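Q: only the shape, not the letters, is given here:
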């Protein structure tokens, strides 16, 4: 999850809410909100209700005076806060990304290739600026020997790779890294994620794909 530096919830910057949830990790008493943000009464309740509506916290089942940090709240805890980008910059990043897709598919030494790209999320809205670009990417092994090849490429890498899982999946991870091109604004997701969530998307690759 990437969130704009100036985004707020109930008038509180999300970066402050993130730090609050990080500190409490799993659960916290309702009064902790008032203590943290130095509010009380209706203002405290406004922040509580906003956190619940946003899906960041849920009421504790057995203790209504406490909240649990929800899965979305844990995502917020790991969120990176970056400046938003203009629609024009997003378009330029996307075009450069698609050029990399074609380049990757032409590199037979890579263990995997890109089979499809779908864009979804805020990019499909009419917003003038965006937090990031959500891309559902299909990645497929080129050959049955991809596991062996992945290990070999991991052995040749200048990075220290100790985990066995990281070694056998190195080839796929390498392609994902190449796709991002070091940009913090490109968020790569599994290809079927949009189907599982039932959300709208636009097919970018292959160019003749259909929704």
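A: Structure's in. What do you need? As the structure is a computational prediction, the values presented were derived from the model and not from experiment.
Q: hey, let's count contacts and neighbours off CA atoms from now on
A: Will do.
Q: which residue ranges form the strands in the protein?
A: 2-4, 8-9, 12-13, 27-29, 57-59, 66-69, 80-82, 85-86, 112-120, 129-130, 133-141, 186-190, 201-205 (DSSP state E).
Q: can you tell me what sits against the first one?
A: Meaning strand 2-4. 14, 79, 80, 81, 82, 83, 84, 131, 132 (C-alpha atoms under 8 Å, 6 or more residues apart in numbering).
Q: and those residues, which are buried?
A: 14, 79, 81, 83, 84, 131, 132 (16 or more other C-alpha atoms under 10 Å).
Q: take this one as well and set it beside the first:
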């Protein structure tokens, strides 16, 4: 508690009895204390990951395919050494019209992992794709898309490849640029969220002293032209 990793949450009676993990504690749990690697090695990890994405999307028996992949974090910022390569992926169902639970159960039976819990069976399709994407790469950290949207951090799309017109219209940010990708300032805001540009740009007026009578609206005399 002194280090800010846990906090006491009041119960229904107002007594602080329940321990809750703070945001700092959650970040510590998600952190992986690995030795930093050179950027050249991180580039090789990205190249291998793109090859695996193509291989995953070519397997029609899987429940999901990888629709989009973004890099963010220290690799995106162009640091010379990175602790891991942060990758956010958006999955899409291959057969949206079919029943998802049946597809997951079919993949469970095909893999022979029938001893899983019922919840893991229902999420087998997405977990299978993410496991294939990681493929034992220690310095590759894959973040689900919903978590990535909540973070709202700047990112750069590396998959799918951009068309020639999109590549020309991109404005790179220097060191954080990845060849053949577009700069993306984080996930799009949710529908209905107020935009900063839509807020009125008003200058606050000086507060009126209630003890001072209001000045009458008199016409301002015009100066004669010189």
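A: Thanks, I have it. Since the model is a prediction, treat every value here as computed from it, not as a measurement.
Q: give me the TM-score for this pair.
A: Remark: TM-score between the superposed chains equals 0.64 [TM-score structural alignment, normalised by the length of structure 1]; 157 aligned residues with a C-alpha RMSD of 2.8 Å.
Q: still on that earlier bit, reformat the strands of structure 1 as JSON lines; add distance to residue 36 of structure 1.
A: What follows is the strands of structure 1, written out as JSON lines (distance: least, C-alpha to C-alpha, whole Å):
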{"stretch": "strand 2-4", "distance to residue 36 of structure 1": "21"}
{"stretch": "strand 8-9", "distance to residue 36 of structure 1": "15"}
{"stretch": "strand 12-13", "distance to residue 36 of structure 1": "11"}
{"stretch": "strand 27-29", "distance to residue 36 of structure 1": "11"}
{"stretch": "strand 57-59", "distance to residue 36 of structure 1": "16"}
{"stretch": "strand 66-69", "distance to residue 36 of structure 1": "15"}
{"stretch": "strand 80-82", "distance to residue 36 of structure 1": "20"}
{"stretch": "strand 85-86", "distance to residue 36 of structure 1": "31"}
{"stretch": "strand 112-120", "distance to residue 36 of structure 1": "35"}
{"stretch": "strand 129-130", "distance to residue 36 of structure 1": "30"}
{"stretch": "strand 133-141", "distance to residue 36 of structure 1": "33"}
{"stretch": "strand 186-190", "distance to residue 36 of structure 1": "31"}
{"stretch": "strand 201-205", "distance to residue 36 of structure 1": "39"}
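Q: so which of the ones you listed comes closest to residue 171 of structure 1?
A: Evaluated over those, closeness to residue 171 of structure 1 peaks at strand 112-120, with 6.4 Å, by C-alpha to C-alpha.
Q: residue 180 of structure 1 maps to what in structure 2?
A: Matched across to structure 2, residue 180 of structure 1 falls on residue 134, judged by TM-score structural alignment.
Q: that match contacts residue 140, doesn't it?
A: Yes. Counting by C-alpha atoms under 8 Å, residue 134 of structure 2 does reach residue 140; the two are 6.6 Å apart.
Q: which of those two has more residues huddled nearby?
A: Applying other C-alpha atoms under 10 Å to residue 134 of structure 2 and residue 140 shows that residue 140 carries more neighbours, namely 19 against 15.
Q: for the closest residue to that one other than its chain neighbours, give its distance to residue 48 of structure 2.
A: Closest residue in space to residue 140 of structure 2, ignoring its immediate chain neighbours: residue 85 at 4.9 Å, by C-alpha to C-alpha, 6 or more residues apart in numbering. Between residue 85 of structure 2 and residue 48 of structure 2 the distance is 12 Å, computed by C-alpha to C-alpha, to the nearest Å.
Q: turn the contacts of strand 2-4 of structure 1 into JSON lines, columns for distance to residue 206 of structure 1.
A: As requested, the contacts of strand 2-4 of structure 1 are exported to JSON lines (distance: C-alpha to C-alpha, whole Å):
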{"residue": "14", "distance to residue 206 of structure 1": "37"}
{"residue": "79", "distance to residue 206 of structure 1": "31"}
{"residue": "80", "distance to residue 206 of structure 1": "30"}
{"residue": "81", "distance to residue 206 of structure 1": "32"}
{"residue": "82", "distance to residue 206 of structure 1": "30"}
{"residue": "83", "distance to residue 206 of structure 1": "30"}
{"residue": "84", "distance to residue 206 of structure 1": "28"}
{"residue": "131", "distance to residue 206 of structure 1": "25"}
{"residue": "132", "distance to residue 206 of structure 1": "22"}
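Q: great, nothing more from me.
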